[in-house]
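# next input, structure requested:
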Amino acid sequence: GIDAADCVGRVVGMAHMLGAATWIASAIESPGVISQVSAFRRIVLGELDGRITPRAQAIYEALKATGITAELTDNILKVLWTKFVFIAAVSGVGALTRLEMGDYRAVPETRGLLTGIMREVEALARAQSVTLDEDVVEKSLAFIDASAPSIKASMQRDIETGHVSELEAIIGIIGRKGRELGILTPFSDVVYAALIPIDLKARRGASA
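Below is the predicted model:
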């Protein structure tokens, strides 16, 4: 989720944290086992304060040596929030509709829901002084339109298969951040309310 670095940093210390965004389609096969279901895999990483440090450079070089497409950036917060604009929308709408991306992206009403979630995430980022492109939502929609029609987000796959999902980290966080910052997030709140019973059921099953 967008607050992953902060959550882990509170335990291990923010001095030990870097930010990173990954572009990959994956699914939870079983506890501790994640499968890659896409041909692509890309990682962009950087220090949260924007510095290019020896440790960030070393991790970048190590990733690149494995054949992964890796990039080192001096503005990881922009990268993280730009990705979150996209992934929150397709995760929520995909899980709600249970359809492949090509089945819902051109439906006007559903595209309106995608856009609404994106605008809410954009507002949260800007309220925290994160610099995003002015047309970040339009670019995200264009990326969806250009993507393979069969794509499903990882959160959607997990919900469909009854696995514990990233609902709290991807959709729940939007409402929580909104309340913290005084920003209304009605689109995300409705998606969360519709999906939380499914996620709670999966968690009960996982702990049984």
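# C-alpha from now on. contacts and neighbour counts both.
Fine.
# would you map the helices across the chain?
With DSSP state H as the criterion, the chain has helices at 4-12, 54-65, 76-97, 101-104, 108-127, 136-146, 154-160, 167, 173-181, 186-207.
# ok, which of the ones you listed comes nearest I43?
Comparison of the helices of the chain against I43 by Cα to Cα identifies helix 54-65 as nearest, at 8.3 Å.
# let's see this one next to it:
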Amino acid sequence: MKLLIVGAGSTGGYFGARLAAAGRDVTFLLRPGRAKQIAAQGLQIVSPHHGDLSITPRVVTTGSIDGAYDAILLTVKAYHLDQALEDIAPAVGKETMIMPVLNGMRHVDAITARFGAKALIGGVCKVATTLDAEGRIRQLAPFQSLTYGEMDGSETPRLRALDAALSGAGFDAVLSPRVVAEMWEKWVLLASLGGVTCLGGGPVGQVVATPGGSAFILGLIDEVVAVTNAEGFPPAPAFLSLIRTQFSNPASPQASSMFRDMQDGRWVEADQILGDMVARGAQHGIATPLLNAAHTRLRVYQAGIGQA
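Alright, predicted model coming up:
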């Protein structure tokens, strides 16, 4: 199976490098700057959990794609989605599967509108990685998984072929009949964690330790759950119980990637993770004052760094 990995940042670079090292037919679609960096030093993973890795991957840049791929793993940040869909168009054939692992759910409609519902495969990634100053991918925690499935929950021959390509490559590969529910649950986690840490101004434990911190956290989670319930995707009770337990630990160092990006002065996925949740709540007549405050905080931050 010919696999195209769109982006070689902390997510796409991690899973793509593991796949390439396991002998899969992997090509990376990169912007010129990242392509030049990788050509000079290779694609490097620094992982105390699963071992370091350095490869020299096959790379194409925009305009140099010469045919369709069997599957495309879309790993860009959500605010780069529109450009990414333009870039991958020459790689999309009649049977190409597009598996996005973006945050939120906006991308589902965008991909369907551009390439049709048939092209879309549901996807969820769980990995804690970041790019360091040298462009190396550093793994911050041991979990590493890709979950995927048909949007309607069916098991198809193409899905079994994708499962065979992704399995046995050094990370957890999970074919799931409830991938859409898992996409929504990941959004619940990201919106809750992002709202708590970005508005609270510190990791979960620091917020919990403040007077009123726990009530703030639980109130924000309740707003997120109210919206997702109204959208028809209620989180599983065990999943919600786990989140509430994790978010009640005063020793927790857990923080969202948006919070880390804010600390580093980087762009953030404010509209995709928080803004879209606020908008969907408004459509259902659900008040989300804490989510709205967190989104406003991030919009002010974005304006300060020149992000639209």
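# save the helices of structure 1 as TSV, and put in mean neighbour count and distance to I43 of structure 1 too.
Below are the helices of structure 1 laid out as TSV (neighbours: other Cα atoms under 10 Å; distance: least, Cα to Cα, whole Å):
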stretch	mean neighbour count	distance to I43 of structure 1
helix 4-12	12	15
helix 54-65	14	8
helix 76-97	22	11
helix 101-104	18	23
helix 108-127	19	21
helix 136-146	16	17
helix 154-160	22	16
helix 167	25	22
helix 173-181	17	22
helix 186-207	16	26
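# using JSON lines, lay out these together with distance to F40 of structure 1.
Shown next, in JSON lines, are the helices of structure 1 (distance: least, Cα to Cα, whole Å):
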{"stretch": "helix 4-12", "distance to F40 of structure 1": "23"}
{"stretch": "helix 54-65", "distance to F40 of structure 1": "14"}
{"stretch": "helix 76-97", "distance to F40 of structure 1": "15"}
{"stretch": "helix 101-104", "distance to F40 of structure 1": "17"}
{"stretch": "helix 108-127", "distance to F40 of structure 1": "24"}
{"stretch": "helix 136-146", "distance to F40 of structure 1": "15"}
{"stretch": "helix 154-160", "distance to F40 of structure 1": "14"}
{"stretch": "helix 167", "distance to F40 of structure 1": "24"}
{"stretch": "helix 173-181", "distance to F40 of structure 1": "27"}
{"stretch": "helix 186-207", "distance to F40 of structure 1": "28"}
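# and of those, who's closest to I28 of structure 1?
Comparing the helices of structure 1 by Cα to Cα, helix 154-160 comes nearest, at 6.6 Å.
# mind reading off the mean deviation between the closest one and structure 2?
Compared with structure 2 after the fit, helix 154-160 of structure 1 shows a mean deviation of 1.1 Å (mean Cα distance after the TM-score superposition for structure 1).
# what about the following helix or strand past that helix, how far off from structure 2?
Later in the chain than helix 154-160 of structure 1, the nearest helix or strand by DSSP states H and E is helix 167. Using mean Cα distance after the TM-score superposition for structure 1, helix 167 of structure 1 ends up 1.0 Å from its aligned counterpart in structure 2, as a mean over the superposed pairs.
# thought V6 of structure 2 was touching F28?
Yes: if you go by Cα atoms under 8 Å, V6 of structure 2 and F28 touch, sitting 5.9 Å apart.
# which one's more surrounded, those two?
Counted by other Cα atoms under 10 Å, V6 of structure 2 and F28 do not tie: V6 has more neighbours, with 26 against 23.
# got a list of what the more buried one touches?
Counting by Cα atoms under 8 Å, 6 or more residues apart in numbering, V6 of structure 2 touches 12, 28-30, 72-76, 84.
# so of those, which ones are in helices?
Reading helices off these with DSSP H, I get 12, 84.
# A39 of structure 1 is nearest to which of the helices of structure 1?
helix 154-160 (14.4 Å).
# just checking, what packs against that closest one?
Judged by 3 or more Cα pairs under 8 Å, 6 or more residues apart in numbering; DSSP states H and E, helix 154-160 of structure 1 is in contact with strand 26-30, helix 76-97.
# in structure 2, point out the residues matching that helix.
Alignment of helix 154-160 of structure 1 against structure 2: residues 257-263, by TM-score structural alignment.
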